[in-house]
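> Quick one, fold the following:
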Amino acid sequence: MKRSHTPSALVLVAALGTIAGTANAVDPMPVNQDGPVDFIPTLKVSQGYDDNIEEAPDDKKSSNVTKVAPTFLLRAQERANRYQLRYTPTFQRYSHDSDDNRVNHFATATSRLTLNARNRVNLGLNARRNQATLSDTNRDFDESEGDINERYTLDGTYTFGARGAKGQIELDGSYVWNRYSNNLVGGSNNRSEEYDSPRAGATFLWRVAPRTQLLIEGRYADFDYTWSGSDLNSTNLSALVGARWQATAKTSGSVRVGQEDKDFDDAGKEDTDVTRWQAQVNWRPAPHSRVRLNTANSLEEGSQTESTSSGENTIEQTTYGLSWDYDWDGQVSSNVAYRFRDKDYIGGGSDGRNDELHTVSVGVSYSFRRWLDFGVETRFKDNDSSLDGANYDRNTYFLTATLSL
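The predicted structure follows:
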């Protein structure tokens, strides 16, 4: 198969050193802005270059890439209640090989209901179908395409207590259907990762200052695997304490810390517990400058081969992120971001494996018209794994145009 070469325009992009994550300045106009329901279509077109489309450690395959991502948004408001339906298909075309072409889908429906001053309800349903890049497991078993994950989530949150009340209670629940549409038998054995997961949580908030609330939170998640050969059925319980605050108009954030326990139904599997945390700090040193810091640590689900001798029971995942958005003037804005993800594999044949992924992204956006933005996006990824076949680096460079009515 023939490899693509980097076009001269993209060489210039690389020299400029700009990358993904820009904030669009497009101000879309609804099709029927005087109607009861707003319909807002937008379109993002990206043309670029990917130097390692399969995230392979060796024998890298590069390609020119075209992405077309229309977004269709329906929104309505009735008094204080808000409703929204959004659908975004993403078409990706690779000049290297048409077999790599794909279409990913993401749809979400949400409603925010204010019943009265003390009672509020948020409801949501989202669905996604995403084809991942080839993984080390796909390559080990000569699978021709990355795993296609289909995930559906139904969730709701009920809040009791006025917005400025001394105390508030938040109750939330959700149900997750996790499925795959390829690589199900043998090789990746993706049927081992299909599960149903009911979840629930409760948070009590206590206002200790006009802009600060302390919180106590409990969370429950059950994982019921559909494959008869799986022994990963388990229950996760978490208890956390923390705070939310908006100290000034410039600074806001939240922090939670506690413990998460995973108890397996199979007595032969060792239960796991980790320190769980989640924190986010937003800082706006000037009206045109925004900084965000976030970090989290929690348990992720494992996987199994058909013999159950490989795979992992669970994964402890730690993330750190830092981003900076800056508006240079009324037309030009930029974004710089860094993300670090650390994955420790626990149990099974992968016990002791560690992956450290570093991602740096930068972008520049130019607002040419109210309805049209041009941008430059690049992203640099480097994965350092204790498994030789999982080490890789990947760089992408894109020119973008975002259009609306």
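> only C-alpha atoms for contact and neighbour calcs from this point on.
Will do.
> Count the neighbours of residue 270 for me.
Using other C-alpha atoms under 10 Å, residue 270 has 12 neighbouring residues.
> Would you mind stating the distance between residue 258 and residue 157?
Separation of residue 258 from residue 157 (C-alpha to C-alpha, to the nearest Å): 21 Å.
> which parts of the lengthiest helix in the chain are buried?
Determined from DSSP state H, the single longest helix within the chain is helix 8-16. Neighbour counts over helix 8-16 (16 or more other C-alpha atoms under 10 Å) mark 10, 13, 14 as buried.
> next SSE after that helix?
strand 38-50 (DSSP states H and E).
> All the strands of the stretch 101-250 of the chain, residue numbers only.
102-114, 119-131, 148-160, 167-180, 195-209, 212-225, 234-245 (DSSP state E, counting those that start in this stretch).
> Including distance to residue 92 and mean neighbour count, could those go into JSON lines?
Listed next are these as JSON lines, based on distance: least, C-alpha to C-alpha, whole Å; neighbours: other C-alpha atoms under 10 Å:
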{"stretch": "strand 102-114", "distance to residue 92": "5", "mean neighbour count": "17"}
{"stretch": "strand 119-131", "distance to residue 92": "11", "mean neighbour count": "18"}
{"stretch": "strand 148-160", "distance to residue 92": "14", "mean neighbour count": "18"}
{"stretch": "strand 167-180", "distance to residue 92": "20", "mean neighbour count": "18"}
{"stretch": "strand 195-209", "distance to residue 92": "28", "mean neighbour count": "17"}
{"stretch": "strand 212-225", "distance to residue 92": "32", "mean neighbour count": "19"}
{"stretch": "strand 234-245", "distance to residue 92": "37", "mean neighbour count": "19"}
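> quick one more, to check against the first:
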Amino acid sequence: MKFKNSTSITLLAVFFSCNVSALEPASIKTESGVDITPLLESKYEYDNNIFNSSSNEKSSTKLVVKPSVNFQMIDALNTFSMGTYVESGTYFSSSDDNYLDGGFEAATHLEPSSRDRFDFKYEYDFKTEQRGTGVSEGLLNLLDDPSEFREQNTDLRYEFGGITSSRFALLANYQDIRFTNNRNLTQYRDFDERLLGGQFLYALSALTDLTLDASYTGIRYDLIDESGVTRDSNVKELLVGVRWEATALTTGVAKIGYQNKSFKAFERGDFNGVSWLVEAQWAPLSYSTFRFTSQAGAVDPDTFGDYIDQKGVSLGWEHTWSSLVSTSAVYSYTNDDFSGVEREDDSQELVLSVIHNTARWLETSMYYTYQDKDSNLALFKFDKSIVGINFKVSM
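Below you'll find the model as predicted:
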């Protein structure tokens, strides 16, 4: 799934499966007030279709090692944090697909007065897009190595008004992606996005707000592909909704509205339609939580077509059985209807996890993932299973 500038429902499966973690990392507390928290994550898994192939599937075991460290300082209502990580992936049956990723993040939250709040976040990552995904989806034979890219994300938010009263926020986001290899294919997918927006929150009560969101996003690609038709576009979106934390049992946000995606090239078809976002959590018991997410809108494809009219839904359940054992189950469904090409995909994913809180500083989990993509184009159909074990080690 793609859902740019928003939460990917596929990634929510990972979020849900990890959210039940009871790991309590200890920090190194410095005299300056900075808390330093190191963490080591590693997983060993078996994937029976590492390239998401429709035929002639290739399987492999894989070892991932990810050390990270986070620095945080809290000064009354103000928070400052930085973090960095390195991730190494080793495929034992496909060494050409081994990778080394890494990144850096800095964030701050400032409250200079009771009516002013400022949030800033910057992320820089160098990542690997595995063969059979993204720009190489269905085009595996064109690449000998996975595609590597760097990504920058900057988020700004300024909010004015009392916490329990009506308030207004200004938003800005900048995203920049540049591929560094496989340029015969990836050079046409270098792009940047600039978003400007505003949000008005009308307080119905201390814990419930009506929301009105408006945003404008400019998407610009560095190069025009061999078709000679630019992919540059402008996206306007207006959403109205509600945000609530009515009781300890339920929290969430629900928004619906209108999205217009207009291309600079008249040869490409514009999108005008309904978009929405729903994120809800229900905890009928202190040790059991259900989560529901749904999202719809137009996004850019990685391969062919003008845009994807994308709709998705995800349902997750987390349950703590004892002080040592918890489980997570997440089901996700996505429909991708492509404009500009005759293609429609239906994707499903199921993620099951069992987490064992071995010690305060050690968490062990086992997981199973099943993915299935159906498409009217046989090239993009596939199914796969992943089974693995994951360790998190802290101080």
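> TM-score, when you put one on top of the other?
For this chain pair, the superposition-based TM-score is 0.90 by TM-score structural alignment, normalised by the length of the second structure; 374 aligned residues with a C-alpha RMSD of 1.8 Å.
> just to revisit the earlier point, matching residues in the second structure for the longest helix of the first structure?
Aligned by TM-score structural alignment, helix 8-16 of the first structure falls on no residue of the second structure.
> How about stretch 332-340 of the first structure?
Using TM-score structural alignment, stretch 332-340 of the first structure pairs with 325-333 in the second structure.
> Superpose on the first structure and give me the mean offset of the matching stretch.
For stretch 325-333 of the second structure, the mean deviation from the first structure after alignment is 0.9 Å (mean C-alpha distance after the TM-score superposition for the first structure).
> Please tell me how far the nearest residue to residue 162 of the first structure once chain neighbours are set aside sits from residue 231 of the first structure.
In this structure, residue 162 of the first structure finds its nearest non-sequential neighbour in residue 118, 4.4 Å apart by C-alpha to C-alpha, 6 or more residues apart in numbering. Distance, residue 118 of the first structure to residue 231 of the first structure, by C-alpha to C-alpha: 44 Å.
> So between the two, which is more surrounded?
Taking other C-alpha under 10 Å, residue 118 of the first structure and residue 231 do not tie; residue 231 has more neighbours (20 against 14).
> Pretty sure residue 267 is one of the things the more buried one touches, is it not?
No: if you go by C-alpha atoms under 8 Å, residue 231 of the first structure and residue 267 don't touch, sitting 9.7 Å apart.
> before we move on, the earlier item: including distance to residue 90 of the first structure, could the buried residues of helix 8-16 of the first structure go into a markdown table?
What follows is the buried residues of helix 8-16 of the first structure, written out as a markdown table (distance: C-alpha to C-alpha, whole Å):
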| residue | distance to residue 90 of the first structure |
| --- | --- |
| 10 | 22 |
| 13 | 23 |
| 14 | 24 |
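> residues contacting the equivalent of residue 371 of the second structure over in the first structure?
Here residue 371 of the second structure is matched to residue 381 in the first structure, going by TM-score structural alignment. By C-alpha atoms under 8 Å, 6 or more residues apart in numbering, residue 381 of the first structure lies in contact with 357, 358, 359, 360, 393, 394, 395.
> And for the last one, nearest residue in space, chain neighbours not counted?
Going back to what we said before, that points to residue 395 of the first structure. The spatially closest residue to residue 395 of the first structure, leaving aside those adjacent along the chain, is residue 380, at 4.6 Å (C-alpha to C-alpha, 6+ apart).
> Identify the residues contacting the one you found.
Per C-alpha under 8 Å, 6+ apart, neighbours of residue 380 of the first structure: 359, 360, 361, 393, 394, 395, 396.
> Using JSON lines, please lay out those residues together with secondary structure.
Shown next, in JSON lines, are the contacts of residue 380 of the first structure (DSSP: H, G, I helix; E, B strand; the rest coil):
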{"residue": "359", "secondary structure": "strand"}
{"residue": "360", "secondary structure": "strand"}
{"residue": "361", "secondary structure": "strand"}
{"residue": "393", "secondary structure": "strand"}
{"residue": "394", "secondary structure": "strand"}
{"residue": "395", "secondary structure": "strand"}
{"residue": "396", "secondary structure": "strand"}
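> Out of the residues you listed, which are shared with the second structure?
Conservation of those in the second structure, assessed by both residues aligned by TM-score structural alignment, their matches' C-alpha atoms under 8 Å: retained contacts are 359, 360, 361, 393, 394, 395, 396.
> Tell me if I'm right that the last one and residue 382 touch.
No: the pair residue 396 of the first structure / residue 382 is not scored as a contact, 12.0 Å apart, by C-alpha under 8 Å.
> which one of the two has more residues nearby?
residue 396 (24 against 17).
> quick one: what's aligned to the more buried one in the second structure?
Under the alignment (TM-score structural alignment), residue 396 of the first structure maps onto residue 386 of the second structure.
> Count the residues that sit near the spatially closest residue to that match that is not a sequence neighbour.
Residue nearest to residue 386 of the second structure in three dimensions, not counting chain neighbours: residue 47, with 4.6 Å by C-alpha to C-alpha, 6+ apart. Neighbour count of residue 47 of the second structure, defined by other C-alpha under 10 Å: 20.
> With residue 267 of the second structure instead?
By the criterion of other C-alpha under 10 Å, residue 267 of the second structure has 11 neighbours.
> Am I right that it sits in a strand?
No: using three-state DSSP, the assignment for residue 267 of the second structure is coil, not a strand.
> isn't it right next to residue 229, touching?
Yes: using C-alpha under 8 Å, residue 267 of the second structure is in contact with residue 229, at 7.2 Å.
> what sits up against stretch 110-126 of the first structure?
Under the contact criterion C-alpha under 8 Å, 6+ apart, stretch 110-126 of the first structure has outside partners 80-85, 106-109, 152-163.
> Would you check the span in the second structure matched by that stretch?
Using TM-score structural alignment, stretch 110-126 of the first structure pairs with 107-123 in the second structure.
> what about the matching stretch, start to end distance?
OK, stretch 107-123 of the second structure end separation, C-alpha to C-alpha: 9 Å.
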